[in-house]
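Q: Task: produce atomic coordinates for the following.
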Amino acid sequence: MANEQPNLIWIDCEMTGLSLLTDALVEIAVLVTDSELNVIGEGVDVVIHATEGQLEDMNDFVREMHTNSGLITEIPNGIPMAAAEAKIIAYLESASTVAGKSPLAGNSVGVDRSFIDRDMPSLSAYLHYRTIDVSSIKELARRWYPKAYF
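A: Model (predicted):
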């Protein structure tokens, strides 16, 4: 009998900071894999427009990170949030995910999920309530198998 597990939705977000009260979601990258971690489709990476004020409010650490990656120069030409959300959902539908059944996966995705919940309600509703956070696995491995971890 074949393994009929829903595909996994891997997401990585970049923000202007970590505060849901003041910071903006400025980039979201999405890949879908099957349960064996085979990538399905090309994935999607979208840069989202932020206001000049939101960019000015970034702290030095975040500004340096986004400057070094080149993201800082892409943000002013980013697409609107609604267009980014629609592009992501179109990819998810093309990649054989199941709305409400495919879990979010990624590294330290708790904050990412909070920004998705706030800014992309349709994507939030599309994701299963369960999350696969690989940083949890890393932390457990570091504690249980320190020699193997390092």
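Q: C-alpha only now, for contacts and for neighbours.
A: Noted.
Q: Now for residue 66: which residues touch it?
A: By Cα atoms under 8 Å, 6 or more residues apart in numbering, the residues touching residue 66 are residue 72.
Q: which SS state does it fall under?
A: What DSSP: H, G, I helix; E, B strand; the rest coil gives for residue 66 is helix.
Q: Please work out how many residues are found near residue 39.
A: Using other Cα atoms under 10 Å, residue 39 has 16 neighbouring residues.
Q: quick one: it and residue 81, what's the gap?
A: From residue 39 across to residue 81, the span is 25 Å (Cα to Cα, to the nearest Å).
Q: Residue 122 now?
A: 11 Å.
Q: One more: residue 21?
A: Note on residue 21: its distance to residue 81, by Cα to Cα, is 17 Å.
Q: Now show me the structure for the sequence below, then we'll compare the two:
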Amino acid sequence: ASATLTGGAVVRGGSGLKLLRTKLFLITVVFSSRQGPNLIINQPDELLDSMSEWCKEHHGKSGLTKAVKESKISLQQAEYEFLSFVRQQTPPGLCPLAGNSVHADKKFLDKYMPQFMRHLHYRIIDVSTVKELCRRWYPEEYEFAPKKAASHRALDDIRESIKELQFYRDSIFKRKTDEKKRKLIENGESDKAAS
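A: Predicted coordinates for the structure are as follows:
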């Protein structure tokens, strides 16, 4: 259980195709303090056959393609399960979508799981953005950032994203404000008075 993304859901999914033709086939939700459903969604053979070569190779090696074919879970069932889980964890409009390159996931979720997305906050926490800022502004610290295993499975990606964001929090986003200065600022006084 991590406190990194308290109240945030991290979702990964997609098949590597253009949004208009693509369907979700693997989706997982994890609150930083609790894991939710980890579902593989059934998709027709035509969709699997039309995947890019990269997707065919990687999803074939990982066993995901086979699992998608064998799954009995529909997209509607998956959305219901995720929405039910998220509603138990957080009130509407408070939970941000978070993860690496999550803006891409958001496009799929907006299209295929609109009720789920309506429950979430409109803002997202994109760990990839933090990574790029760290790489540019703090290159020494960036060298120590956790490396991805690149399994391309949702739950692994989420766990790696949480671990990565924890690293940035602990290494880059350090609290520098002393207690006296913080109290002055909280009370609306100028931070110059704290100096």
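Q: one step back: and residue 21 and residue 81 of the first structure? Which one has more around it.
A: Each of residue 21 of the first structure and residue 81 has its neighbours counted (other Cα under 10 Å); residue 81 has more, 19 against 6.
Q: Next up, the contacts around that one.
A: 48-49, 119-120.
Q: The second structure: which residue goes with residue 57 of the first structure?
A: Alignment note: residue 57 of the first structure maps to residue 50 in the second structure; criterion TM-score structural alignment.
Q: What's the local residue count around its match?
A: 14.
Q: now swap in the one 3 residues further on and tell me
A: Residue 53 of the second structure is surrounded by 11 other residues when neighbours are defined as other Cα under 10 Å.
Q: List the contacts of it.
A: No contacts exist for residue 53 of the second structure under Cα under 8 Å, 6+ apart.
Q: mind running it again at 10 Å?
A: By Cα atoms under 10 Å, 6 or more residues apart in numbering, residue 53 of the second structure lies in contact with 16, 59.
Q: Give me the distance between it and residue 126 of the second structure.
A: Distance, residue 53 of the second structure to residue 126 of the second structure, using Cα to Cα: 27 Å.
Q: how about the helices in the first structure?
A: Using DSSP state H, the helices found in the first structure span residues 52-56, 60-69, 71-74, 81-94, 110-119, 121-126, 134-144, 146-149.
Q: got these as a markdown table, with distance to residue 14 of the first structure columns?
A: As requested, the helices of the first structure are exported to a markdown table (distance: least, Cα to Cα, whole Å):
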| stretch | distance to residue 14 of the first structure |
| --- | --- |
| helix 52-56 | 13 |
| helix 60-69 | 9 |
| helix 71-74 | 9 |
| helix 81-94 | 13 |
| helix 110-119 | 8 |
| helix 121-126 | 16 |
| helix 134-144 | 17 |
| helix 146-149 | 27 |
